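*Asks:* 3D, please:
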Amino acid sequence: MKISVRNLEPTKVKLTVTVDTEEFNPYLDAARKEIGKQVNIPGFRKGHVPGKIIDQRIGFGAVASEAVNAAVPELYSKALEEKQIHPMAQPELDVQEVPTSAKDETKLKFVATVERRPDIELPELNGLEIEVAKPSVSDEDVDKRLENLRQRFGTLVGVDRPAAKGDFANIDLTATINDEAVDSQEGVSYELGSGTMLDGIDEALEGLSAGEETTFESTLQGGDHEGEQALVKVKVNSVKSEELPELNDDFAQEASEFDTLDELKADIRKQCESDLEARQATDARDAFIAKIQDGLDIPLPKGVKAEMVEQQLKNVTADPDKATDEQKKEAEETVEKELRDQMVLDALAEKMDVKVSQNEVFQFLASIAQQYGMDPNRFIQAIIQNGQIGSAVQEVGRSKGMVAGMKAVTFKDTEGNALDLSKFLGEAAEEEEEQSVEAASAAAAVADEIAKQDDEKPAAE
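*Replies:* Here you go, the predicted model:
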């Protein structure tokens, strides 16, 4: 097999593969056998028809077509491996030459154009030191958590006064465009100042009492008219203020297993310290990835980036074509970081000579299935049937490569003290708490497909 490689872009190559007759013949023989199992030819049993007879009766063209369909994907994979090319997407395949008869000496020739991972020269890890900020728990951190706990035990009490920031208003909303109502909601509870609804609603509600209403202009955030400007009428049905319990020993006894407020605060401080350890490990991971990327010029495959940006926009808006400039910018930045991280971690996994077992892949998929509340075995089978098992293997490899890489370097805090991250770099750490966007999107797609299949099944009588 002769392979020539032409670089079209830093992340795109064109492979021209010419297959020797001796290498293509086994595919022709396999095609003849497969066809022989499916046809009835007088005088011969199924599966025992000589190849020459298949060529005569069925036609060499049909045999060659079957052989090409089997040969090209396999030979393409071999060509990638031989030339050490790491594809980032499905290739564009163009079969250019095929023998027209068993005696034709024309060689199978095909061209594959594919986006590839660029060559990435990672730094030497042994002896590499990475600084991570030393976290500390402040009184403010403890007070913030205590206040959150206090709010969980708060109660809403109706007040006879205009709404103010922090109050909860029960409201009715009607949105109109060109005097036509396009959306309406009734009895919605909204906290003034939370910024969780339409732009301008906080300013519109502040100062209104129960029974009063007003209008304001805003951009709709969802539905068929997402992104369009609308006139919104809002009516206040009631105003409630949150009353919080006093911070004393009685509260500590009601909200926890402790008898005093001081004991509760001490426990909250311990929780904060434990969370900061985990946060420091996350910071160490981010610092590690940033360090090995430092100084590297990593070009991104344009087609892969475009597809990922579109998927990212679909996650934030129903119609990506109507996305705002800010949404597009944020999606591009997110995808660019995601892609660079993925490619660097793939290169790191190779550098660390990471091996991925079948059991590790199945554990990874089972953890995703659990997140979606699905049967792991059924989910894994769906992933295999959809041809997505390779992505799962790659994701596990990235995680293992990162763990191996982090174990090879030294982490220190800002005071020069070595950090012990062994608790976070053990076997359990090989399963990332936050899966990549790509893995999560693939999982969601499979989960949705399975759910749709269940909905379409006829109900049992």
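*Asks:* rest of the way, CA atoms for contacts and neighbours
*Replies:* Noted.
*Asks:* Packing partners of the helix ranked longest in the chain?
*Replies:* The single longest helix within the chain, with elements called by DSSP state H, is helix 261-293. Judged by 3 or more Cα pairs under 8 Å, 6 or more residues apart in numbering; DSSP states H and E, helix 261-293 is in contact with strand 129-131, helix 139-152, helix 249-255.
*Asks:* helices and strands around the longest one, which ones?
*Replies:* The reference is to helix 139-152. Short answer (3+ Cα pairs under 8 Å, 6+ apart): helix 139-152 packs on helix 261-293.
*Asks:* Distance from the helix or strand just after the helix it packs on to the middle of the chain?
*Replies:* Next helix or strand after helix 261-293 toward the C-terminus (DSSP states H and E): helix 302-316. Put simply, helix 302-316 sits 11 Å off its chain's centre (Cα atoms, centre = their mean, to the nearest Å).
*Asks:* Mind listing residues that contact helix 302-316?
*Replies:* With contacts defined as Cα atoms under 8 Å, 6 or more residues apart in numbering, helix 302-316 is touched by 88-89, 115, 320, 323, 327-328, 331-332, 335-336, 339.
*Asks:* Please indicate which of those residues are buried?
*Replies:* The neighbour count (16 or more other Cα atoms under 10 Å) marks 88, 115, 320, 323, 327-328, 331-332, 335-336, 339 as buried among the contacts of helix 302-316.
*Asks:* Filter those down to the ones in strands?
*Replies:* Glu115 (DSSP state E).
*Asks:* Dump the buried ones among the contacts of helix 302-316 into JSON lines; add distance to Asp183 as well.
*Replies:* Formatted as JSON lines, the buried ones among the contacts of helix 302-316 follow (distance: Cα to Cα, whole Å):
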{"residue": "Met88", "distance to Asp183": "43"}
{"residue": "Glu115", "distance to Asp183": "45"}
{"residue": "Pro320", "distance to Asp183": "21"}
{"residue": "Ala323", "distance to Asp183": "20"}
{"residue": "Gln327", "distance to Asp183": "23"}
{"residue": "Lys328", "distance to Asp183": "26"}
{"residue": "Ala331", "distance to Asp183": "28"}
{"residue": "Glu332", "distance to Asp183": "31"}
{"residue": "Val335", "distance to Asp183": "33"}
{"residue": "Glu336", "distance to Asp183": "36"}
{"residue": "Leu339", "distance to Asp183": "39"}
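*Asks:* structure for this one too, so we can compare:
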Amino acid sequence: MKISVRNLEPTKVKLTITVEPEEFNPFLDEARKEIGKQVNIPGFRKGHVPGKIIDQRVGFAAVAGEAVNNGVPELYSQALDEKKIRPMAQPEIDVQEVPASAKDETKLKFVATVERRPDIELPELEGMTIDVAKPEVTDEDVAKRLETLRQRFGTLVGVDRPAGKGDFANIDLSAEIDGEVVDSQEGVSYELGSNTMLDGLDEALDGLSAGEETTFEGTLEAGEHEGQKANVKVKVNSVKAEELPELNDDFAQDASEFDTLDELKADIRKQIEQDGEARQATEARDAFLAKLAEGVEIPVPKGVKADAATEHLKSLTADPDKATDEQKQQAEEAAEKELKDQILLDTLAEKLDVKVSQADVFNFLASIAQQYGMDPNAFINAIVKNGQLGSAVAEVGRSKGLLAGMRAVSFTSAGEPLDLSAFLGDDEAAEDAAENESVEAASAAAAVADELAADKGDEAPAENAE
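*Replies:* Next up, the predicted model:
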């Protein structure tokens, strides 16, 4: 197989692949076998029709078409491996030449254009030291956490006065468009100042007492008339204020297992310190990635970025077609950062020769299923059938590469060594994990699919895992 590579962009290549007859013939033979299982030819049993007869009765063009459909993806994958090209999107395939008969010496030739992961040079990890800010716990931090706990034990009491910010009003709402009521709600409890319902509602309620009502213009945020302006009538049924308990030993006993307020405060401080350590680990991760990317130019594939930005935009607005320039820019920036981090971590995992095991993939997907309250086997089976397992394997590889990279460098905080082993694991655990059965993405897909199929008694979808 002859492969020529032309770089169209730093992140886009064009491969011209010419396949020798002896390399294409096995695909032709397999195509004849498959076609032979599907056609009835007098004098021959299904599946036992000679290839020459298939060529004559069905036509060599049909055989070659089947062979191309099955062979090109495999040959394309071989070409990527040989040229060490890491695709980031599906290729555009153009089949240019196909033999016209079994005796035709014309070689199969096709062109694949694909966006690829750029080649970048990462700094050496040996001897690298990264300083991370030391988290500090102040009395103000403790007071804020204590106030949040205090609000959980607050009660609402009715007040005979106009509503103000922080009060809770029981209200009736009615929205009209062109004189027609399009939505109404009764007995809704709403906290003034929370700005969690209609724009303009907080301003309309401010200063109203029980039994009073007013009308304002607002934009509907849900339902059939979402996004339309409406005249909204709001009536206040009652006003309640939050009454908080006193901060004393009695409160500590009601709100916790401690007998005194000082003991409760000490425990809150300890919790904040633990939270600070977790944040410090996150900051260490971000600092590590920033250090890797320091001085490294990371070009991002344009098409992949556009698709990723579209997905981000969907999370920012219900109607991407009506997105603001600010939302579009936010989506593009998020997509670019996400892709740069992926490229960085994929390159790091490759540099560290990270291996992904079957157990790694299974545990990763099972943990996601658990987060969403789904049956792990059903979830993983769906991932396999939808062809998404490769993405999961890549994500696991990035995660393992990140942990391995962070274990290979030194972290300090305020000039002192910073121990992150509670978050990163230790080298011994990493070595034990590496001793597991290591597999490439395709093998991981097949293994997980086979295991799922065995559990369910279904036919294994491993052949279609990629």
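*Asks:* buried ones in the longest helix of structure 1?
*Replies:* Buried residues in helix 261-293 of structure 1 (16+ other Cα under 10 Å): 261, 264-265, 268-269, 272-273, 276-277, 280-281, 283-285, 287-289, 291-293.
*Asks:* after superposition, how close is it to structure 2?
*Replies:* Taken against structure 2, helix 261-293 of structure 1 registers an average deviation of 0.9 Å after superposition, with mean Cα distance after the TM-score superposition for structure 1.
*Asks:* Give me the distance from that helix to the chain's centre.
*Replies:* Its chain's C-alpha centre and that of helix 261-293 of structure 1 lie 24 Å apart, by Cα atoms, centre = their mean.
*Asks:* What span of structure 2 is it aligned with?
*Replies:* Per TM-score structural alignment, the counterpart of helix 261-293 of structure 1 in structure 2 is residues 261-293.
*Asks:* Could you give the number of residues near the aligned residue in structure 2 for Ala169 of structure 1?
*Replies:* The alignment partner of Ala169 of structure 1 in structure 2, by TM-score structural alignment, is Ala169. Residues lying near Ala169 of structure 2 (other Cα atoms under 10 Å) number 27.
*Asks:* do Thr412 of structure 2 as well
*Replies:* 17.
*Asks:* before we move on, what SS does it have?
*Replies:* State at Thr412 of structure 2, reduced to three classes by DSSP: H, G, I helix; E, B strand; the rest coil: strand.
*Asks:* mind checking how far Gly303 of structure 1 is from Gln388 of structure 1?
*Replies:* 19 Å (Cα to Cα, to the nearest Å).
*Asks:* Check Ile58 of structure 1 too.
*Replies:* From Ile58 of structure 1 over to Gln388 of structure 1 (counting by Cα to Cα), the distance is 36 Å.
*Asks:* Same question for Glu22 of structure 1.
*Replies:* 33 Å.
*Asks:* before we move on, what about Val68 of structure 1?
*Replies:* For Val68 of structure 1 relative to Gln388 of structure 1 (Cα to Cα), the value is 24 Å.
*Asks:* Need the residue closest to the centroid of structure 2.
*Replies:* Taking Cα atoms, centre = their mean, the centroid of structure 2 lies closest to Glu395, which sits 8.8 Å from it.
*Asks:* on that earlier part again, check contacts around the match of Ala169 of structure 1.
*Replies:* 163, 188-192, 236-240.
*Asks:* Buried among these? Make that a PyMOL selection.
*Replies:* To isolate the buried members of these in PyMOL, using 16+ other Cα under 10 Å:
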select buried, resi 163+189+190+191+192+236+237+238+239+240
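*Asks:* could you show me where the strands are in the stretch 351-466 of structure 2, in order?
*Replies:* According to DSSP state E, counting those that start in this stretch, the stretch 351-466 of structure 2 carries its strands in the segments 356-357, 410-413, 416-417, 438-439.
*Asks:* Output these as TSV; include the columns distance to Leu348 of structure 2.
*Replies:* Below are the strands of the stretch 351-466 of structure 2 laid out as TSV (distance: least, Cα to Cα, whole Å):
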stretch	distance to Leu348 of structure 2
strand 356-357	14
strand 410-413	17
strand 416-417	24
strand 438-439	18
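*Asks:* Out of those, which one sits most buried?
*Replies:* Ranked by mean neighbour count under mean count of other Cα atoms under 10 Å, the strands of the stretch 351-466 of structure 2 are led by strand 356-357, which reaches a mean of 25.
*Asks:* I'd like to know which elements that one is packed against.
*Replies:* Against strand 356-357 of structure 2 (3+ Cα pairs under 8 Å, 6+ apart) you get helix 389-408, strand 438-439, helix 441-456.
*Asks:* and the ones you listed as CSV, adding distance to Ala102 of structure 2?
*Replies:* Output for these, formatted as CSV (distance: least, Cα to Cα, whole Å):
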stretch, distance to Ala102 of structure 2
helix 389-408, 36
strand 438-439, 38
helix 441-456, 32
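*Asks:* Out of the ones you listed, flag the one nearest Lys52 of structure 2.
*Replies:* Lys52 of structure 2 lies closest to helix 441-456 among these, at 34.3 Å (Cα to Cα).
*Asks:* In structure 1, what stretch matches that closest one?
*Replies:* Against structure 1, helix 441-456 of structure 2 falls on no residues (TM-score structural alignment).
*Asks:* quick one: that helix to helix 389-408, angle?
*Replies:* 120 degrees (axes from the mean of the first three to the mean of the last three Cα atoms, to 10 degrees).
*Asks:* Past the helix or strand hosting Phe24 of structure 2, which element shows up next along the chain?
*Replies:* Using DSSP H and E, Phe24 of structure 2 sits within helix 21-36. Later in the chain than helix 21-36 of structure 2, the nearest helix or strand by DSSP H and E is helix 51-57.
*Asks:* and whichever helix or strand comes after that next one, how far from structure 1 on average?
*Replies:* As assigned by DSSP H and E, the chain's next helix or strand after helix 51-57 of structure 2 is helix 60-83. Mean deviation of helix 60-83 of structure 2 relative to structure 1 after superposition (mean Cα distance after the TM-score superposition for structure 1): 0.8 Å.
*Asks:* Please compute how far helix 60-83 of structure 2 lies from its chain's middle.
*Replies:* That offset, for helix 60-83 of structure 2, works out to 31 Å (Cα atoms, centre = their mean).
*Asks:* so how far is Pro118 of structure 2 from the spatially closest residue to Glu332 of structure 2 that is not a sequence neighbour?
*Replies:* Spatial nearest neighbour of Glu332 of structure 2, chain neighbours left out: Ala309 (4.9 Å); criterion: Cα to Cα, 6 or more residues apart in numbering. Distance, Ala309 of structure 2 to Pro118 of structure 2, by Cα to Cα: 19 Å.
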